[in-house]
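> only the shape, not the letters, is given here:
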């Protein structure tokens, strides 16, 4: 497994770990504009998960393009 694919896996796995570790965010304080921590933490992860998925997708596209270029470059030699 290449380092890029490890980063892709971490980007996709991190939201699951963050949401399944309920003890880390099962509290009321600190509140944000009157919203308890439990709720705004989860909503922040919706946005953060989207960003991580976008990063993973871009890295995957770049990795696939590099592999295709390596295959084509190796075939022509």
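Good, I have the coordinates. Note that the structure is a prediction, hence the values are computed from the model and not measured. Numbering: from 1, shown residues only.
> C-alpha from now on. contacts and neighbour counts both.
OK.
> what strand or helix carries the residue most central in space within the chain?
In the chain, the centroid-proximal residue (C-alpha atoms, centre = their mean) is residue 11; its distance is 2.6 Å. Using DSSP states H and E, residue 11 falls within helix 3-20.
> coming back round to it: what residues does the residue nearest to the centre of the chain make contact with?
52-53, 55-56 (C-alpha atoms under 8 Å, 6 or more residues apart in numbering).
> pick the one among those closest to residue 64.
residue 56 (12.1 Å; C-alpha to C-alpha).
> wait, isn't residue 53 in contact with residue 12?
Yes - look at residue 53 against residue 12 with C-alpha atoms under 8 Å: they come within range, at 6.3 Å.
> A further structure is provided below for comparison with the first:
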């Protein structure tokens, strides 16, 4: 028998849906140009067109980090196998 962990088939879960939304939101926001092609409201003298796009730089970063952390958490849950759980239950670390 192979020592490779059992890999479960991909499944659409609520967490993966949130990950997809986090990654798609900046693309939709920037590609929907008609929603921000205006000058008002200005923010500290900067037209809306510019500050809206600049606002998406940190927002995109936060959304990408959130998606990454959610993905990492999801992958940890999927790769834990019953075999590794039984080793932990015996008190051994496999060494």
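Arrived safely. The structure presented is a predicted model; accordingly, all values stated were derived computationally and were not measured.
> how far off centre is the helix or strand following the helix holding residue 11 of the first structure?
Counting by DSSP H and E, the next helix or strand C-terminal to helix 3-20 of the first structure is helix 37-76. Between the centre of helix 37-76 of the first structure and the centre of its chain there are 7 Å (C-alpha atoms, centre = their mean, to the nearest Å).
> what angle sits between helix 37-76 of the first structure and helix 3-20?
On the basis of axes from the mean of the first three to the mean of the last three C-alpha atoms, to 10 degrees, helix 37-76 of the first structure is oriented at 160 degrees to helix 3-20.
> what residues of helix 37-76 of the first structure count as buried?
For helix 37-76 of the first structure, burial by neighbour count (16 or more other C-alpha atoms under 10 Å) applies to 37-38, 40-41, 45, 49, 52-53, 55-56, 59-60.
> can you add distance to residue 18 of the first structure and give these back as CSV?
CSV is the format used below for the buried residues of helix 37-76 of the first structure (distance: C-alpha to C-alpha, whole Å):
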residue, distance to residue 18 of the first structure
37, 14
38, 12
40, 13
41, 10
45, 8
49, 10
52, 13
53, 15
55, 18
56, 17
59, 22
60, 22
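> and which of the contacts of residue 11 of the first structure is nearest to residue 1 of the first structure?
Nearest to residue 1 of the first structure, judged by C-alpha to C-alpha, of these is residue 56 at 15.0 Å.
> quick one: contacts for the residue nearest to the closest one when sequence neighbours are not counted?
Excluding the flanking residues, the one nearest residue 56 of the first structure by C-alpha to C-alpha, 6 or more residues apart in numbering is residue 8, at 4.8 Å. Going by C-alpha under 8 Å, 6+ apart, residue 8 of the first structure touches 55-57, 59-60.
> residue in the second structure paired with residue 8 of the first structure?
Counting by TM-score structural alignment, residue 8 of the first structure lines up with residue 19 in the second structure.
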